[in-house]
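here is the input, now give the coordinates:
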Amino acid sequence: MTAAADAGADRFARYPSLAGRVAFVSGGATGLGAEFVTQLAAQGVEVAFTDIDTEHGEALVREVAAAGLPEPWFAPCDVRDVPALQRVIGEAAAARGPITVLVNNAANDTRHPYTELDAEAFDDRIAVNLRHHLFAIQAVAPMMREQGGGSIINLGSISAHADFIGMVGYITAKAGIEGLTRTMARELGPDRIRVNCLIPGWVLTERQLREHITPADLETIRQKQCLAEPVVPADLARMLLWLASDDSAACTGQQWVVDGGWL
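Take a look at the predicted model:
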């Protein structure tokens, strides 16, 4: 079943407060981001998203629209280019309306020995995994304030809490996202803008299965988690929908872990 078809499954919750809202998702063309775009659209959200992967981004727009869901707005962008990211967010708002849900999702967990990192490479890991969160928040906060509030969801990682190695730049950035979430929740709370951190476990995305996960890794997942079933993108999307909706109106500055009980 495609993500677009599964997103409309009747057995999962619907959130009336999301219908007609405008959301912006970074890194939305594949993996978790594509699931977020699809699941939000299935709730009647006008979704805008960006990604460096133009081919998959355009394909996702067609897939979601073909499923009878609101057609997403897409523009390619590298989130490391802060002026370009903020410009794309502005263009999305001009096209679809004021953004009141922001999903800071774009990331890259490419493995690398710490001994091979130089200052430039480390700064790049921070830029692609952490820095853009703040500057996307800068771009959406004024429109959220004018609309009377909003929900910002930053994607963290279980790797900042568990015993993962081989990606020190990524893990450092993901730990920083938790601090960013806490302070921005305080900064923006008076404007009824909520900021939360969604922490995935080891999610079986297509990329993880293709590039990283081995049979030994699957066994590790089974041993580490309380639940035997692996975590899949839809598991994260269902928590994200709740955080985006008014059902979580009193929740901000928190870490929401979806990891099958690993931590």
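
please make it C-alpha for all contacts and neighbour counts, starting now.
OK.

tell me which residues touch the residue nearest to the spatial centre of the chain, please.
Among the residues of the chain, the one closest to the centroid is Asn105, at 2.9 Å (C-alpha atoms, centre = their mean). Counting by C-alpha atoms under 8 Å, 6 or more residues apart in numbering, Asn105 touches Val25, Ser26, Gly27, Gly28, Leu32, Gly33, Asn154, Leu155.

what about 7 Å?
Val25, Ser26, Gly27, Gly33, Asn154, Leu155 (C-alpha atoms under 7 Å, 6 or more residues apart in numbering).

show me which of those residues are buried.
Using 16 or more other C-alpha atoms under 10 Å as the burial test, the contacts of Asn105 include Val25, Ser26, Gly27, Gly33, Asn154, Leu155 as buried.

among the residues you listed, which are located in strands?
Cross-referencing the buried ones among the contacts of Asn105 against strands under DSSP state E gives Val25, Ser26, Asn154, Leu155.

for stretch 197-208, which residues meet the burial criterion?
If you call a residue buried by 16+ other C-alpha under 10 Å, then stretch 197-208 has these buried ones: Cys197, Leu198, Ile199, Pro200, Gly201, Trp202, Val203, Leu204, Thr205.

next, the second sequence, to be compared with the first:
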Amino acid sequence: MSMTVEYQCLKQKMVFITGGATGIGAAMVKAFLQQGAQVAFVDINDDAAANLLQTQQHERLWFRRVDVTQLEQLQQAITDATTHFGKLSVLINNVANDKRQLSQAVSVAEWRSCMQVNLDAAFFAAQAAYAFMQQQQTGAIINFSSINALTGQPNMAGYVTAKAGLIGMTKALARDFGTAGIRVNAILPGWVATDRQLASWFTAEEQQRWLDAVALKQFITPTDVANLALFLASEQSAMITGQAINIDAGRS
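Down below sits the predicted model:
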């Protein structure tokens, strides 16, 4: 990935990313490393994490296998990574599960599991991050919602609900954490052409539907999204908080 903008303010800053082994998460790990940041990430995909660690070997990179639904383990990982690097500057709540299922077939356990991954983990990660950021009176939290929270999608009621909740949570935490100098924003990607999406539901037919619906006749890449995350993490966005920012190629 080529780096077109250099953010001097991100050098040596510590960034914690959930779901950092693949897709957008991996693109952000690489992007922040290129900026000279110290990057900690968690994931449950051991193989993908091992590959990323091998290709990005660096003393500024830290990984732990964590199931984010285990909230105490997630918060402990944030604590341990911060102890390792010394200071937490940026939290990126990227982890998600966009499982598709008929609404009438969703069980109570499946609904709760969806909320645990897509919504609960972000709140409790932010809670843990606040404990460190408030000591410094500065910090940035970036939550990953989705344009699906605004448009709705069939057979994704749990995911859409959780992603809509993240927008509300972003606004609430921006108010609650603002007095400590902590900014909280949300990124709402459109359909991003990750390897996982291309291998599952983002078929040729769906790709054409996307191109028909957007102003910019292109696919969004993980790098495009990572570039937005860099900006929101940097001092160049110092007065931006409580915002939900679409990156969707102008989807109608």
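
what is the nearest of the contacts of Asn105 of the first structure to Thr183 of the first structure?
Asn154 (12.5 Å; C-alpha to C-alpha).

how far away is the aligned residue in the second structure for Asn108 of the first structure from Asn143 of the second structure?
In the second structure, the residue matched to Asn108 of the first structure (TM-score structural alignment) is Asn97. Distance of Asn97 of the second structure to Asn143 of the second structure, computed by C-alpha to C-alpha, to the nearest Å: 14 Å.

the strands in the stretch 1-150 of the first structure, which residues?
22-26, 46-51, 73-76, 101-104, 150-155 (DSSP state E, counting those that start in this stretch).

identify each buried residue in the helix or strand just after the last one, please.
It refers to strand 150-155 of the first structure. Counting by DSSP states H and E, the next helix or strand C-terminal to strand 150-155 of the first structure is helix 168-188. For helix 168-188 of the first structure, the neighbour count (16+ other C-alpha under 10 Å) marks 168-178, 180-182, 184-185, 188 as buried.

counterpart of Ala136 of the first structure over in the second structure?
Going residue by residue (TM-score structural alignment), Ala136 of the first structure aligns to Ala125.

list the contacts for its match?
Contacts of Ala125 of the second structure by C-alpha under 7 Å, 6+ apart are Leu74, Gln75.

again, only using 6 Å
Contact analysis of Ala125 of the second structure by C-alpha atoms under 6 Å, 6 or more residues apart in numbering lists Gln75.

next one: it from Gln218 of the second structure, what distance?
Distance, Ala125 of the second structure to Gln218 of the second structure, by C-alpha to C-alpha: 33 Å.

ok, Ser107 of the second structure next?
With C-alpha to C-alpha as the criterion, Ser107 of the second structure and Gln218 of the second structure are 37 Å apart.

map Thr223 of the second structure across to the first structure for me.
Superposed on the first structure with TM-score structural alignment, Thr223 of the second structure falls opposite Ala234.

oh, I was asking about Ala81 of the second structure
Aligned against the first structure by TM-score structural alignment, Ala81 of the second structure finds its counterpart in Ala92.

just give the nearest non-adjacent residue to that match, would you?
For Ala92 of the first structure, ignoring the flanking residues on the chain, the nearest one in space by C-alpha to C-alpha, 6 or more residues apart in numbering is Ala48 at 6.1 Å.

the one you found: neighbour count?
28 (other C-alpha atoms under 10 Å).

what sits against it?
Residues in contact with Ala48 of the first structure (C-alpha under 6 Å, 6+ apart) are Phe24, Pro72, Trp73, Phe74.

what's the burial count for His58 of the second structure?
His58 of the second structure: 12 neighbours (other C-alpha under 10 Å).

how much space between the residue of the first structure most remote from its centre and Gly169 of the first structure?
In the first structure, counting by C-alpha atoms, centre = their mean, Thr115 sits farthest out from the average C-alpha position, at 29.3 Å. Distance from Thr115 of the first structure to Gly169 of the first structure, counting by C-alpha to C-alpha: 12 Å.

hang on, the earlier thing: now which residue in the second structure aligns to the residue nearest to Ala92 of the first structure?
Under the alignment (TM-score structural alignment), Ala48 of the first structure maps onto Ala40 of the second structure.

how near is its match to Thr79 of the second structure?
Counting by C-alpha to C-alpha - Ala40 of the second structure and Thr79 of the second structure are separated by 11 Å.

got it, and Ser103 of the second structure?
From Ser103 of the second structure to Thr79 of the second structure the distance is 37 Å (C-alpha to C-alpha).

same question for Thr203 of the second structure.
Here Thr203 of the second structure is placed at a distance of 40 Å from Thr79 of the second structure (C-alpha to C-alpha).

who has more neighbours, those two?
Under the criterion of other C-alpha under 10 Å, the comparison of Thr203 of the second structure against Thr79 puts Thr79 first, with 18 against 12.

how about the more buried one, nearest residue that isn't a chain neighbour?
Nearest one to Thr79 of the second structure, counting by C-alpha to C-alpha, 6+ apart, is Ala128 at 7.5 Å.

what's the neighbour count on that neighbour?
Neighbours of Ala128 of the second structure under the rule other C-alpha under 10 Å: 18.

distance of it from Gly86 of the second structure?
Ala128 of the second structure is 15 Å from Gly86 of the second structure, by C-alpha to C-alpha.

next one: Asn97 of the second structure
Distance of Asn97 of the second structure to Gly86 of the second structure, computed by C-alpha to C-alpha: 31 Å.

cool, Ala21 of the second structure as well?
In this view, Ala21 of the second structure and Gly86 of the second structure are 23 Å apart by C-alpha to C-alpha.
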